[in-house]
Structure formats: structure tokens, C-alpha cells
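Q: Sequence and computational prediction follow.
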Amino acid sequence: MRKMLTIISNVLRASTKKNGAQAVSEGARVVVSSRSYADFTPQASFDIKGCDLHRLEEGPAQQAVLTREEGLQYYRTLQMMRRMELKADQLYKQKIIRGFCHLYDGQEACAVGIEAGINPTDHLITAYRAHGYTLTRGGTVREIMAELTGRRGGIAKGKGGSMHMYTKNFYGGNGIVGAQVPLGAGVALACKYQGRNELCVTLYGDGAANQGQIFETYNMASLWKLPCIFICENNKYGMGTSVERAAASTDYYKRGDFIPGLRVDGMDVLCVREATKFAADHCRAGKGPILMELQTYRYHGHSMSDPGVSYRTREEIQEVRSKSDPISMLKERMLSNNMTNVEELKEIDVEVRKEIEDAAQFATTDPEPPLEELCNHLFSNDQPLEVRGTHPWTKLKSVS
């Protein structure tokens, strides 16, 4: 082992004398190629926390199988989300990102676990804390960061910003609290009507959970047996108000009454994955909607204008970070079961940080969309049309 480390050290030392970043990259590739991963455990089983059940005789499995490839993929995505949000925080404080910006760090296991439990052909709609879901649904960090800075290369061409991002089968990013829930039921109705065995995951927060439109949607979805997974991401605070002060009942998974429900540990990616698989099977079996409450936690404030420590203590945030962090939890599982090692995870961390920095560089140098594109993309697959401007005598062209 000592001899191997000496060889690696010599390779890196020699590479740095060559030609800057390219030489270091060449040295890093030699290091990776010299390491064998044959001794790592390819697959392991883990006991996970059971779910609280409502109107269900049995719930998701309490043991989850994780392959090494899955674990590394989840780890990379979790880290990408975390680093992306921290970079967004930095750019916002530098006044490069303006307007509303709601960060997702701390809640990453929800998005990664949900995506691991459904199919790419399934559908998803969420509220304004949407950066993580844009990534798991196929968006790139580069597109997301450019959208945050309002640039032409953004995922909504610089016109949506933090709250309005879209990809195939992902319907946003919606800024009106709770309004995406009936829209999600509409998507689920389309899934049933088209008969493709698809479903819609419809997400909202604990702050929206008391709205009347959500209960109206529960009613329609249950009557029509829509393939809809309603998910309440309960991060304990609706803006600056704790759930105990806002809701007479904080058992959000029971709020559907006649709709079956699950309460899930939303900080554990494996718990979320297994619960989502269970819920998806329920919907695909024609049993109608199901409700999931993911108990999670946001590290930042509600938005960038909220420091997040006036209604909760720094000690509370630190305790969650130290005991329930989704990245640390997955990392510890993989290390303790010899599914990876610290060096391999550090390599991933370096790659992630480089991708984030490259995306941030693009997001600060890409041009803003030109004025003549202001009215474009009002409709999908339509012929160019004229749109009235700021007064009746001005006309602007719109193309899809």
C-alpha cells in the first residue's frame, strides 16, 4: 500500500510540472486507473425506519437493497443539489441572482428518493422550492444556474427564474401557494384518460396543507380514482410559522381522510425511495390516490430574505445537520458496508464542485435574452402570431 501511494504521489508531482490544469487532470486519471474497485461490496441490505400508516393494512418494506452503483449515483446527485444551492446562496448575496429564491438544501433526500421510486415517463409538479426536482427530472446544473441569473441559456430561457422551471414531464415550479395541487390532479386525470399506466406526483408544503383547494382536490381524486401521489413535504415551518402553531392536526398523512396515507422519514433517501415505490404500485393497481407526508427539514430560511433563525435556534438547525443529514446518512451506510471508500467519495466531491463552478461561470457570462424574444413561447407548437405591446398601436411577434 505504501509503495502504491508513493507511485501515485510521484505521478501527481510529475504531472504538476507539465502544463497546469491539463497535467493535473492527466495525473488524476492515472490515479483512478491504478485503483481496483473489485473488493468493494456490490450490494447491501439496510434496515430502514418504518412508516406510520393510515387506512393501510401494510406499508412499504422496512428493508432496502442498495447497489453500489445506485449508492454512488444518489450520493453524486445529493451533493450536486447541496452544492448548487450553496452556490445560489452565494450568487444571491452578490446580487447576481435577484428576486425570489427558495433553496432546497437539507431536503435533498426527498427529490432523489422520489425520482428513484418512479419512472421517467411519470409526471411531477411541485411548488416554488423547485431547483432539486428540476435536476432530478433531467435539467442540468448549467441550465438551472443560468435560469436563476435570468440568462438566455436558462432552462426556461431566462424568463422563469427560481420558481418557474420545467422539463419533460415536469410542470414546475409554481409560485402560487397550493395552486399546483389541482393542476397535478388534472395531470393524473390525463394519465388515466390516456391509459398509459403513468401517474403524477403532486407536491406541496406543510404551509399549503391547510388550504381548501387541496381538500377539494383530494375529493375529486378519490371519486375518480386518479393515479396521483399527493406528497406533503413537511419541513416543520411554513415561512416563519411552526406547524404546531399553524395546524390543529399535524398528522398531514391522515388529512386525506378517505385517502390512504404514509408518514415517511424524508431525510433518508432509502425510506423515501421505498415509500414512493409502494405508493406508485398502489396507483398503478387502479386503487386511486395515496398521500405521503415526508418529514424533512430546510437548512436555509424560507427564502433568501429570511435568515431562518428568528423563529428557530441555530442549535436546532445544527442538531438536524449532525444527526439526520441525508448526505452524511448515505455516506456512512456505504462506508460502513465497504461499498466505497473516502477517496472515491472525495473524487466525486471534486467533480461536483468543478461542475458547479463551471455552471456558475456560464450563468454569470451568458447573455440575457434579447427584447425581441420577450413574447416568445406563449403557446406550444403554434404559428408565429402578433401580440399587443404596451399600448394598442405596438405589436410584438411571438414564436413557439
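A: Ah, there it is. Computed from a predicted structure; not experimentally measured.

Q: all contacts plus neighbour counts: C-alpha atoms, from now on.
A: Noted.

Q: Which parts of the stretch 1-150 of the chain are strands?
A: Chain-ordered strands for the stretch 1-150 of the chain, with DSSP state E, counting those that start in this stretch as the definition, fall at 43-47, 52-54, 63-67, 123-125.

Q: now, of the ones you listed, which is deepest in the fold?
A: Ranked by average neighbour count under the criterion mean count of other Cα atoms under 10 Å, those are headed by strand 123-125 at a mean of 25.

Q: Output the contacting helices and strands for that strand.
A: Counting contacts by 3 or more Cα pairs under 8 Å, 6 or more residues apart in numbering; DSSP states H and E, the secondary-structure elements packed against strand 123-125 are helix 180-194, strand 200-205.

Q: returning to what we had before: tell me which of the strands of the stretch 1-150 of the chain sits nearest to L86.
A: Across the strands of the stretch 1-150 of the chain, L86 has its closest neighbour in strand 123-125 (23.6 Å, Cα to Cα).

Q: And the contacts of the closest one?
A: Applying Cα atoms under 8 Å, 6 or more residues apart in numbering, the external contacts of strand 123-125 come out as 169-173, 180-181, 184, 187, 198-203.

Q: Then stretch 230-249?
A: Under the contact criterion Cα under 8 Å, 6+ apart, stretch 230-249 has outside partners 107, 110, 181, 201-210, 250, 252-253, 266, 289-298, 301-302, 308, 311.

Q: Out of those, name the ones that lie in strands.
A: Within those, residues falling in strands by DSSP state E are V201, T202, L203, Y204, G205, I290, L291, M292, E293, L294, Q295.

Q: alright, now check it against this:
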Amino acid sequence: MPVELSPATASLAGGAPEGAADLLRQMWRIRLFENTVMDLFTRGLVRGSTHLCQGQEAVSVGACAALRPSDTMTCTYRGHGAVIAKGAPLDACFGEILGRAGGLCGGKGGSMHLTDVSVGALGSNAIVGAHLPISVGAALTSSYHGRGDVSVAIFGDGATNIGAFHESLNMASVWRLPVVFLIENNQYGEYSPLRSTTPIDRLADRAAGYGMPGEYVDGNDVVAVHAVMEAAVARARVGQGPTLIEADTYRQVGHSRSDPATYRPAGELDRWLARDPITLLSDAMRAGGAHPPPEDVEREAAAEVDAALRRAMDMPEPDPASRLRDVYGAAA
């Protein structure tokens, strides 16, 4: 049985747009990066745990493709994909996760704290929902200085039950701030299915309580995500205030590397794998006769990821003296 394509992706079959290869390449870069991190962890080369995003690539890629370089983004501890999509270099991301001096944060942040302010990635955050107020603050800064920049917060479904979520939406709406709240609904808050913790079927419906638009989108359709994000970003940029978007997707792996995800019902993973975001876009590009073909895009991304890993592995270990630099305070 052929995989059903959503309207936005199916429209590619009539002639893939010029940017389709770029979207696919970015998703492959993230997918292969995460697969490599999984291998590095298995080999004992990653300190601490990792929280990977295979299957969720269309959300961060579609969202960040709608942003300017000067726009800002915050994300969760499952944020490798979002930080890469915002423009952080692959080798420095690998270096950070490996704890090397050439990592994004000098090897101090690790997997859950990737940050690259130079590309507007204000940081992934290990505390559920804690980064939403940071995006609100960035939006307030933009509004105050008249910069015209937009801030985006990408967070999971579980964060919609956290106080910071409600406080952030309320403040952003009252002050009509240029911020977009993007729910990456991967169906599980750690090990708990969404319906066991949340009394509504559509998380985007919570927007009504804060006087802002609430949009739902197929989060495995990168073209659809990009379209709804473009509209929300354009609205924010001209002073019309925030939007709440729910992107429905699926976490193909466990919560962390210690989680085999045995709590998932039989057949659930297979149903979502049939709608893998990379497969959806690749199939649509083939149907549209896209050039370069999807296979070439995958090979290019694989070569880029392999080269980035080699550079990261050659990075030196941090100087022990650096542990007291770039911190709020240090003992004399």
C-alpha cells in the first residue's frame, strides 16, 4: 500500500520546488548525526546520556527554514536537530557532545546544552519548559529595540503542562511579542503517553485561552511545517503577536539511551515509520522528477557528517584550567 502524503508534500509531485533538496539534505544531516551519536554512545565515547530525535526532523528543519539568521531559537534537551537546523556547524556539535575543546561550548555543555549564539541558537535546556521564558525575553528585546527579529521556542508536548508554558504564553500575548511557540508533539512525555497526562486532544487549542492563533500541522511533513511557520513568523514580524503551533510527530527511539521504549503498543512504531518525514519528502521528490535526486542528497549529507565527525575526533581535550572560565562565578 503506498504511503499517504499530506496535501503540502503531495503538491511536490507536480514539480518539486527548488528548496526541496535543501530541506531533505538538512533532514538527512540531522538523521545521520543522531545515528552517529547513538553509535558513539554505544562505544562509550559520550559522557552522560543522550536524547535523540530520529523521526522528528521535519519539525526543526521546517521551522528553522522559515527564520532569518538574526532570528533566535530555543529548544529542549532533545535539541541536536533544532540547533543544527538553525545553522550550528556539525563538527562543533559533535565536539560538544564528545566533550572536546572545539565543541560549541568548549565541551562543557554536552548533549543537553548545545548553544551557538552566533547563529541564533540560544541554547537547548535540560529543564522541561524552562526555555520558553528565554524566548519570550528574546522577543521582548527585539520588540524594545525595534529589530524586527522573531524568537521561536520549540518544546515537547509535556511542557504544555508546565507553569512556564502558561506564563510565557500569557505574557507574550499581553505584550504582543514577536514569538512563535512550537509544540513538537512526539506523543510521549518521557515514558507517559500524552493522553495519560493531558485532558485535551489538540494541544493547539490551548492558544484560545491566551488570545492567540492556534495552528495544527502534520509534523512529519516538512513542507507543511515550513508553510505554517512562515505564516506565523510573518505575523509576528509585523507586530501581530505570538502564535501557538502543534506539530504532530513521533519519537522513533526511546526517551534516552537507557530506554528501550517497551511501553509502546504493538504496531505503533511501524505505523509511524511508514510516515517517516525523510521518506515522505523523498517519495514526493522522485514523483516530481526532482534534481538532484534524493539518493544524491543522502550521499552528500553522509559525506558531510562523516567529515565533520573526523574533524571532531581530532579536536583536543579541554585544558583543565578552562573549567573556571565562562561561568557565573568561580572561587579564588
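A: Cool, the structure landed. Because the structure is predicted, anything quoted here is derived from the model rather than measured.

Q: List the TM-score for the superposed pair.
A: The TM-score (TM-score structural alignment, normalised by the length of the second structure) is 0.91; 322 aligned residues with a Cα RMSD of 2.0 Å.

Q: so which two of the contacts of strand 123-125 of the first structure are the farthest from each other?
A: Maximum pairwise distance in these, criterion Cα to Cα, is 20.5 Å, between G173 and E198.

Q: got a list of what the residue nearest the centre of the second structure touches?
A: Of all residues in the second structure, the one closest to the mean position by Cα atoms, centre = their mean is A82, 3.1 Å from it. Applying Cα under 8 Å, 6+ apart, one finds that A82 of the second structure lies in contact with S60, V61, C64, C75.

Q: now do 10 Å
A: Under the criterion of Cα atoms under 10 Å, 6 or more residues apart in numbering, the contact list for A82 of the second structure reads 30, 53, 56-64, 73-76, 88, 114, 121, 123-124, 154.

Q: Kindly report the same for G99 of the second structure.
A: Going by Cα under 10 Å, 6+ apart, G99 of the second structure touches 45-47, 93, 105-111, 312, 315-318.

Q: Now with 7 Å, please.
A: With contacts defined as Cα atoms under 7 Å, 6 or more residues apart in numbering, the neighbours of G99 of the second structure are G107, K108, G110.

Q: sorry, back to before: nearest to L53 of the first structure, of the helices and strands packed on strand 123-125 of the first structure?
A: L53 of the first structure lies closest to strand 200-205 among these, at 18.9 Å (Cα to Cα).

Q: now the angle from that closest one to helix 180-194?
A: Orientation note: strand 200-205 of the first structure sits at an angle of 170 degrees relative to helix 180-194 (axes from the mean of the first three to the mean of the last three Cα atoms, to 10 degrees).

Q: Quick one: residues in contact with strand 200-205 of the first structure.
A: For strand 200-205 of the first structure, the surrounding residues in contact (Cα under 7 Å, 6+ apart) are 122-127, 178, 181, 184, 187-188, 227-234.

Q: still on that earlier bit, same list, the ones in strands among the contacts of stretch 230-249 of the first structure, but as JSON lines with neighbour count and distance to K354 of the first structure please.
A: Below are these laid out as JSON lines (neighbours: other Cα atoms under 10 Å; distance: Cα to Cα, whole Å):
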{"residue": "V201", "neighbour count": "29", "distance to K354 of the first structure": "32"}
{"residue": "T202", "neighbour count": "25", "distance to K354 of the first structure": "33"}
{"residue": "L203", "neighbour count": "20", "distance to K354 of the first structure": "31"}
{"residue": "Y204", "neighbour count": "25", "distance to K354 of the first structure": "32"}
{"residue": "G205", "neighbour count": "23", "distance to K354 of the first structure": "32"}
{"residue": "I290", "neighbour count": "29", "distance to K354 of the first structure": "40"}
{"residue": "L291", "neighbour count": "26", "distance to K354 of the first structure": "38"}
{"residue": "M292", "neighbour count": "28", "distance to K354 of the first structure": "36"}
{"residue": "E293", "neighbour count": "28", "distance to K354 of the first structure": "35"}
{"residue": "L294", "neighbour count": "29", "distance to K354 of the first structure": "31"}
{"residue": "Q295", "neighbour count": "21", "distance to K354 of the first structure": "32"}
